[in-house]
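Colleague: Build me a structure from this.
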Amino acid sequence: MSRTLLVCLTLLLCPSAILSAADLPQFQASDWPWWRGLHRNGVASASQNPPVKWSATENVIWKSAVPGRGYGSPTVYNNQVFLASADTEQETQFVLCYDRQTGKKLWKTDVFKGGLSTKGNKKSTHASSTVACDGERVFINFINNGAAYTTALSLDGKQLWQTKITDYIIHQGYGSSPAIYGPLVIVSADNKGGGAIAGLNRTDGKIVWKNERPKTPNYPSPIILNVAGKEQLLMTGCNLVTGMNPLTGKILWEIDGATTECVTSTVSNGELILTSGGYPKNHMSAVKADGSGEVVWENSTRVYVPSMLVKDDYIYSVTDNGVAICWDIKTGKERWKGRLGGTFSSSPVLVGTRIYVTNEAGETYIFRANPDKFVMISENKLGTEVFATPTIVDSRIFMRVTEEVDGKRQEMLYCLGSK
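Modeller: Down below sits the predicted model:
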């Protein structure tokens, strides 16, 4: 069988899997149901007005202790907030649910007990994926006992199904998050042993389609965007840039490029998609997704971990070492640079014309999405360590931060908002 496509027989046996984009779950503007938000691009509703100033006491609606350690972002649906976490002492990986209004912990479900690896980058965790929600279930990816698994839970925390995606050799770690599309939950697990990207039936976890991937480590989440006139499932890394049909896994086009290891989730202006990688070289490019695979421009900027934003044909990014940059997406021409500070693993979020981004020390910078010049709005400090991207929805900011409590590391979930 070819590396590029392994469409399972279940596709033929499961007519419910062959649906259109119109069958996507319906959400409200007040929901943030998966990684990078409703539109999968880090752009929040422009009509909201989250605070631009906060501290451990200012504009705090509530905060709650989070057991264990994880770098996945908060997922918000209806009146619930979901997080994945892991406890290395107890050797557990689990999903947590909090009340959106009060921060009260509603439930905690252990997905795995035992089976945790001791390998990985010191910045990685056993729970770096972000939960996805389809309005009826929540889905999470974990690496356990040398394999990648996707698990579905009910909204009250009961396990519904669990599917092994592929064997997995940990190199740096794992943080790919599930993506919901029509009847499917789409998951990826690139690794040195030869990984996979697969579409699973949301209701029972059966694999509808599955594509083999090269034997190289790689870390992006599968992202579905409307580009070149159609919905495409986009993957970068493994020295490839690939566009697929998200319902069938069929490869629409594929080119060499984007370096071996990537982390960021790609973005688009509807014509071009952005790739960025950091190993074995720093690399950024704009690629046509119309089937030609033409590389329009490229440079050697290191935007390796934080994902980018696109607004009005301009790219806004923050490099790993703390420099904000704006480019023209069509030409690659640099518009401006602005020094922030610190090291960044969290990705920026756009709200109207404001960009929020937090460094690993818990310092959040807010600056303008303005192509003409760099304009800083404010700086805020919360906690001692932040790797998770904040979730900004309904004029509230949900932040996962680490604090020192009685001399010990303690993760907290904050809900920030103007009082």
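
Colleague: make it CA atoms for all contacts and neighbour counts henceforth
Modeller: Noted.

Colleague: hey, where'd the helices end up in the protein?
Modeller: For the chain, the helices defined by DSSP state H cover 10-13.

Colleague: One more sequence to fold, the one below, so I can look at both together:
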Amino acid sequence: MTRLITATAVTILVAGAHGAEWPHWRGPEMNGVAPADAAAPTTWSESENILWRQPLPGPAGSTPVVAGGRIFLTTPDGAELLLMALDAQSGEPLWRRTVTTGDAHFRGDEGNLASASPTTDGRHVVAVMGDGMMACYTVDGEPVWRLQLGDRLTPLDIQFGYASSPVLHGGKVLVQWQHGDGDPSTEEARVAAFDLSTGETLWDVPRDTDAMKECEHSYASPIVAGHGDDAVLVTHGADTTIAYDPHNGQELWRVGNVNPPGNYHPTLRFVASPAANDGLVVAPTAKKGPVTAVTLGGRGDLAGGEHQAWRIDRGTPDVPSPLVADGLVYLLGEDGALTCLDAATGERLYDRRTENDRHRASPLLVGERLYLASRGGVVTVVRAGRRFEVLAKNDLGEAISASPVVVDGVLYLRTFDALYAIADR
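Modeller: Sure thing, here's the model as predicted:
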């Protein structure tokens, strides 16, 4: 497709309802499920409903977040690692701040040091880069605080750069800091909370597992599962999913036994993050390994206990994170195979190929439609439900590894070259 649309050509209102937000890389509930009243187009083209295309200074796999009519994203620009703000109505850049500098092409496009997504509460926006530098700004771009996680916690030792997105919850910035030298006797991994207003460390606890070698390194992101007093911070990596009390860092439960010592896989590093909905947490692993589902409310080691809803021994997505909604679990394989499971039992309902290409982005659910973005730029729209049906395929012709975002009827797609806004208006 030709690409003649510019941000300045758009006069239609985009994300006009400032109450509509996408504050985390997987949305308001951190699980890829859009609010019930959300809508998004099924098909798009330059001549019909692509509202604008804003070129970006560099490629990245980080996902934009949206609040208050602004879009925030991390991106490299040469050696600069930036947090940028764009106007959601026009796509025009509002401000850019250099969080840190470094080898922006550390591992090429999607694996560079701007891989973690920012997060916002509508007043602040927090970004962390692959060297562990984390910074907080107001939504107007004014600096609030800046800190190096490697200095506050433990010196960073990770093969492909830090890529876990931070989480905002209850006035705290929550992070999982999972890395290490491969020796399980040294305690490099931490989980920590920082005051959103000041950057002060509120709590900092070790994250103990028996993981060794490269399995100590996690590129997954934590999530908050549940609501109110029942909310837990779910961290993921080092052969184990562990939940903490976000108020004080107390460990509440864990699920391990996915990389047994007798047949230990030394590179079972986690990239896909857990997903939670309706009281169920679904934890993937890697290398087509197991997926475990547990119900919230348990304590201690949940593996094999009453709070383990089910486990499948093979078939995990390696990079895209799971999606749980309406009694179903969707697993998008890196090869584009979409698996649908019954959320209560783990029964496999179907396993069908979508686009025959690598898939790095996590799925998005809007109403009854699943949006699956391939690395080559094809977005497949699948009807949600127990029966597989492809509704449309849309080819942007630009590489994608960032997850799709929807706010106020506008679908945002971040490619390696640009950010697109698409809506039926």
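
Colleague: So what does residue 415 of structure 2 match up with in structure 1?
Modeller: Under the alignment (TM-score structural alignment), residue 415 of structure 2 pairs with residue 401 of structure 1.

Colleague: I'd like to know how many residues surround that match.
Modeller: Neighbour count of residue 401 of structure 1, defined by other C-alpha atoms under 10 Å: 26.

Colleague: now the one 3 residues further on
Modeller: A total of 12 residues lie near residue 404 of structure 1 under the criterion other C-alpha under 10 Å.

Colleague: What of the one 5 residues further on?
Modeller: Here the count is done by other C-alpha under 10 Å, and residue 409 of structure 1 has 14 residues near it.

Colleague: any idea how far it lies from residue 385 of structure 1?
Modeller: For residue 409 of structure 1, the distance to residue 385 of structure 1 equals 10 Å [C-alpha to C-alpha, to the nearest Å].

Colleague: so what sits against both of those two?
Modeller: 402, 403 (C-alpha atoms under 8 Å, 6 or more residues apart in numbering).

Colleague: about what we covered before: the match of residue 415 of structure 2 reaches residue 381, doesn't it?
Modeller: No: the pair residue 401 of structure 1 / residue 381 is not scored as a contact, 10.5 Å apart, by C-alpha atoms under 8 Å.

Colleague: what's near enough to touch the match of residue 415 of structure 2?
Modeller: Counting by C-alpha under 8 Å, 6+ apart, residue 401 of structure 1 touches 362, 382, 383, 384, 385, 386, 387, 388, 411, 412, 413, 414.

Colleague: corresponding residue for the fourth one in structure 2?
Modeller: Under the alignment by TM-score structural alignment, residue 384 of structure 1 pairs with residue 398 in structure 2.

Colleague: My guess is its match contacts residue 419. True?
Modeller: No: with contact defined as C-alpha under 8 Å, residue 398 of structure 2 does not reach residue 419; the gap is 10.6 Å.

Colleague: of those two, who's got more company?
Modeller: Counting neighbours by other C-alpha under 10 Å for residue 398 of structure 2 and for residue 419 shows that residue 419 has the greater number, 19 against 16.

Colleague: Excluding chain neighbours, what is closest to the more buried one?
Modeller: Closest residue to residue 419 of structure 2 apart from its sequence neighbours, by C-alpha to C-alpha, 6 or more residues apart in numbering: residue 54 at 5.2 Å.

Colleague: Aligned to that neighbour, what sits in structure 1?
Modeller: Mapped onto structure 1 by TM-score structural alignment, residue 54 of structure 2 lines up with residue 64.

Colleague: my guess is that match contacts residue 413, does it?
Modeller: Yes: with contact defined as C-alpha under 8 Å, residue 64 of structure 1 reaches residue 413; the gap is 5.2 Å.

Colleague: What about residue 62 of structure 2, how many residues nearby?
Modeller: By other C-alpha under 10 Å, the residues close to residue 62 of structure 2 number 27.

Colleague: Stretch 94-108 of structure 1 aligns to what range in structure 2?
Modeller: Using TM-score structural alignment, stretch 94-108 of structure 1 lines up with residues 82-96 of structure 2.

Colleague: what's the span of that stretch from first residue to last?
Modeller: End-to-end distance of stretch 82-96 of structure 2 (C-alpha to C-alpha): 6 Å.

Colleague: Then stretch 38-48 of structure 2?
Modeller: Stretch 38-48 of structure 2: ends 20 Å apart by C-alpha to C-alpha.

Colleague: could you list every residue that touches the match of residue 384 of structure 1?
Modeller: 376, 377, 415, 416, 417.

Colleague: Could you see which of those residues carry over to structure 1?
Modeller: Contacts conserved in structure 1 for these, using both residues aligned by TM-score structural alignment, their matches' C-alpha atoms under 8 Å: 376, 377, 415, 416.

Colleague: Give me the buried entries from the contacts of residue 398 of structure 2.
Modeller: 376, 377, 415, 416, 417 (16 or more other C-alpha atoms under 10 Å).

Colleague: Quickly check those residues for the two that are furthest apart.
Modeller: 376 and 417 (12.4 Å; C-alpha to C-alpha).

Colleague: circling back to that earlier point, how many other residues sit next to the match of residue 54 of structure 2?
Modeller: So residue 64 of structure 1, with other C-alpha under 10 Å, has 16 neighbours.

Colleague: got a list of what it touches?
Modeller: By C-alpha under 8 Å, 6+ apart, the residues touching residue 64 of structure 1 are 103, 104, 105, 412, 413, 414.

Colleague: Out of these, which sit inside strands?
Modeller: 105, 412, 413, 414 (DSSP state E).

Colleague: Closest one to residue 395 of structure 1 out of those, please.
Modeller: The closest of these to residue 395 of structure 1 turns out to be residue 414 (C-alpha to C-alpha; 13.6 Å).

Colleague: What range does stretch 128-138 of structure 1 cover in structure 2?
Modeller: The aligned range for stretch 128-138 of structure 1 is 115-125, by TM-score structural alignment.

Colleague: Pull out the buried residues from that stretch.
Modeller: For stretch 115-125 of structure 2, burial by neighbour count (16+ other C-alpha under 10 Å) applies to 115, 116, 117, 118, 119, 120, 121, 122, 124, 125.

Colleague: Identify the residues contacting the first one.
Modeller: Applying C-alpha under 8 Å, 6+ apart, one finds that residue 115 of structure 2 lies in contact with 60, 61, 62, 74, 75, 129, 130, 162, 163.
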